[in-house]
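Novice: Fold the following.
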Amino acid sequence: MRQKRAKTYRKLMHTYQLVFGFREPYQVLVDSDFISDLTKSKMDITAAIKRTVQGDIKPMITQCCIRQLYSRSQEAKQEIQIAKSFERRRCGHIDEAKSPLECMQSCINVNGKNKHRYVVATQNTELRDHLRSVPGVPLIYMKRSVVVLEPASRATMLEKHAKESSQMGVSKEEKQILSGKRPVSESEGEETGNEATENTEEQPKKKKRKGPKGPNPLSVRKKKSASHPAPPEDSPPVNIIGAVGQRKRHRRKRH
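Specialist: This is a model prediction of the structure:
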C-alpha cells in the first residue's frame, strides 16, 4: 500500500474513533461475497483488512453468510474453512435463514445507528448503498484486486459536524462563570427582570445630545496666569530698555 493512501485511511479511522467511539481491535463484519472474491484472488483476507484499516481487527461473520457458502458448489470448501476461522456473529435468524443482504442490514442498522460499531467488508453494491445512509459505518470492498476503504458518507459527515458544533457550544451558566459573574437562577432572573422593567418605566432614559465636540486640549493655547496680567489695550507700549537705563543713571547721581 502506498504511503499516501495509508495516511488517508489512518486519518479516516481516527475520525471514526473520535466521533463514533471505534476502538481497536476493530470488529469487521465480512459477508460471503467478500470472502469468495478475495479467495479467488489468492489474498490473505485478515492481512488485507489490517492493512486497510491500519490497525488490529476481529473478523466476524453471520450464520446466514456461512449458510450461503454451504449452499454453493463444492469449490467453496476453502472459503468455508476461512469463514469458520472467523468469530461467529449471532444474527438471530435460526428458524428462517435470510439472504446476506437482509441479515447484514438487520445486524448493522439498529434504529438508524451502527450500535455495535462494525466495520463492514462487502462486495454487495446494494448493501453499501443502504449502509451509506447510516452514520458511522466504514465500508471496505475490493476493487481491481485492491482492498479499498470507502470515504466517509454524507450521513457520517453530517453527524460529525453536528457533534462538533454541540461540543463547541457554551451554556449561559458557563458564560457567566467564565466572565466572573455569579450564575443567576430562573427565579432571580425573573425578579431582577421585573425590577428592571419598573425602573425603566419610572425613569425614562436620557437621550445623548449630538453636536460638535470640543477641540483637542493638547492643541489649545495655554491661558496666562493671574500673577502676570496682560496690559490693557489702550495703554502705550513700554520701552523696557529705556527704563533700565534711567534706573542706572539715578544710582550714579546718588554716589
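
Novice: switch to C-alpha atoms for all contacts and neighbour counts from now on
Specialist: OK.

Novice: Count residues in the vicinity of E174, would you?
Specialist: Using other Cα atoms under 10 Å, the number of residues around E174 comes to 13.

Novice: That one belongs to a helix?
Specialist: Yes: when DSSP: H, G, I helix; E, B strand; the rest coil is applied, E174 is found to be in a helix.

Novice: I have a second one here; can you model it like the first so I can compare?
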Amino acid sequence: MKRMLSLRDQRLKEKDRLKPKKKEKKDPGALKEREVPQHPSCLFFQYNTQLGPPYHILVDTNFINFSIKAKLDLVQSMMDCLYAKCIPCITDCVMAEIEKLGQKYRVALRIAKDPRFERLPCTHKGTYADDCLVQRVTQHKCYIVATVDRDLKRRIRKIPGVPIMYISNHR
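Specialist: From the prediction side, this is the model:
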C-alpha cells in the first residue's frame, strides 16, 4: 500500500516543504471590529413606522384552514382584532399550496379566491409558501403575517418589526 508524505515531512526538500504558519500578535489597544446587522430605517426604537391602517395581512394556508375549523369570517375577525381596515393578501405560492391540497380543502380555495383578498405575484422558483412569506416580509416590513404554523412563527419572530396574527381559542 502506497502512502503519501506529509508536506511537513523532514525527507522533503526545503522548497517543497510547507511553511509553518506564523501567528499574528494582536494589539490589545486596537479597536475590535464586529459585524452587527443594520436595522432598516423604518424601525424607529423597534417600532415599525411602515405599519398603519389599512393593514396588509399576509395569509398562510393553515390560517385559512383553521379559520374554517373555528367558524370565523376571515376579514371580519381581522378587523375585530385590529380595530381598523384590513386587506388580506395571498401570494401565488400560498394559492398553489391550497390548490395542491385537493378536493378536501375546496372551501379554503373558495375563500382564498374571494375578491376582497389581494393577490401578490411571486417571481421566484418553487412553491414553498413559508420561504416565500419570510422573504417577502424581510424585504418589505409593511405586512402582518397571519399563520398558525409553529415553525413559520419561530422564523418570523427572528425578523424585527414584523407582527404575527394567529388563531387560538376560536378567536
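
Novice: now what about the TM-score between them?
Specialist: These two chains, once laid on top of each other, score a TM-score of 0.67 by TM-score structural alignment, normalised by the length of the second structure; 125 aligned residues with a Cα RMSD of 1.9 Å.

Novice: tell me which element the residue positioned nearest the centre of the second structure falls in.
Specialist: Centroid check for the second structure by Cα atoms, centre = their mean gives V134 as the closest residue, at 1.9 Å. Using DSSP states H and E, V134 of the second structure maps to helix 129-139.

Novice: Tell me the buried residues in that helix?
Specialist: Going by neighbour count (16 or more other Cα atoms under 10 Å), the buried part of helix 129-139 of the second structure is 129-130, 132-134, 137-138.

Novice: Using a markdown table, lay out the residues you listed together with distance to V75 of the second structure.
Specialist: Listed next are those as a markdown table, based on distance: Cα to Cα, whole Å:
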| residue | distance to V75 of the second structure |
| --- | --- |
| A129 | 21 |
| D130 | 21 |
| C132 | 22 |
| L133 | 19 |
| V134 | 22 |
| V137 | 20 |
| T138 | 24 |
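
Novice: where along the stretch 101-250 of the first structure do the helices fall?
Specialist: 125-131, 154-168, 172-178, 186-202, 240-254 (DSSP state H, counting those that start in this stretch).

Novice: For T125 of the first structure, give its distance to I140 of the first structure.
Specialist: 11 Å (Cα to Cα, to the nearest Å).

Novice: quick one: which of the two has more around it?
Specialist: Using other Cα under 10 Å as the criterion, T125 of the first structure and I140 rank with I140 on top: 24 against 11.

Novice: which one in the second structure is aligned with that one?
Specialist: Following TM-score structural alignment, the counterpart assigned to I140 of the first structure within the second structure is M165.

Novice: Identify the residue nearest that match in space, chain neighbours excluded?
Specialist: Leaving out its chain neighbours, the residue that sits closest to M165 of the second structure by Cα to Cα, 6 or more residues apart in numbering is A146, at 4.4 Å.

Novice: Quick one: neighbours of that neighbour, just the number.
Specialist: By other Cα under 10 Å, the residues close to A146 of the second structure number 23.

Novice: go on, the one 10 residues further on?
Specialist: Other residues within reach of I156 of the second structure, judged by other Cα under 10 Å, total 20.

Novice: I64 of the second structure in helix, strand or coil?
Specialist: Here I64 of the second structure is recorded as helix under three-state DSSP.

Novice: give me the element the nearest residue to it once chain neighbours are set aside is part of.
Specialist: With Cα to Cα, 6+ apart as the measure, A108 is the residue that lies nearest to I64 of the second structure, at 6.1 Å, once sequence neighbours are left out. In the assignment (DSSP H and E), A108 of the second structure maps to helix 106-112.

Novice: Where does that helix end up in the first structure?
Specialist: Helix 106-112 of the second structure maps onto residues 77-83 of the first structure, going by TM-score structural alignment.

Novice: The matching stretch against the second structure, how far on average?
Specialist: Compared with the second structure after fitting, stretch 77-83 of the first structure has a mean deviation of 1.0 Å; criterion: mean Cα distance after the TM-score superposition for the first structure.

Novice: what's in contact with that stretch?
Specialist: 35-36, 39, 61, 66, 69-70 (Cα atoms under 8 Å, 6 or more residues apart in numbering).

Novice: Many thanks, have a good one.
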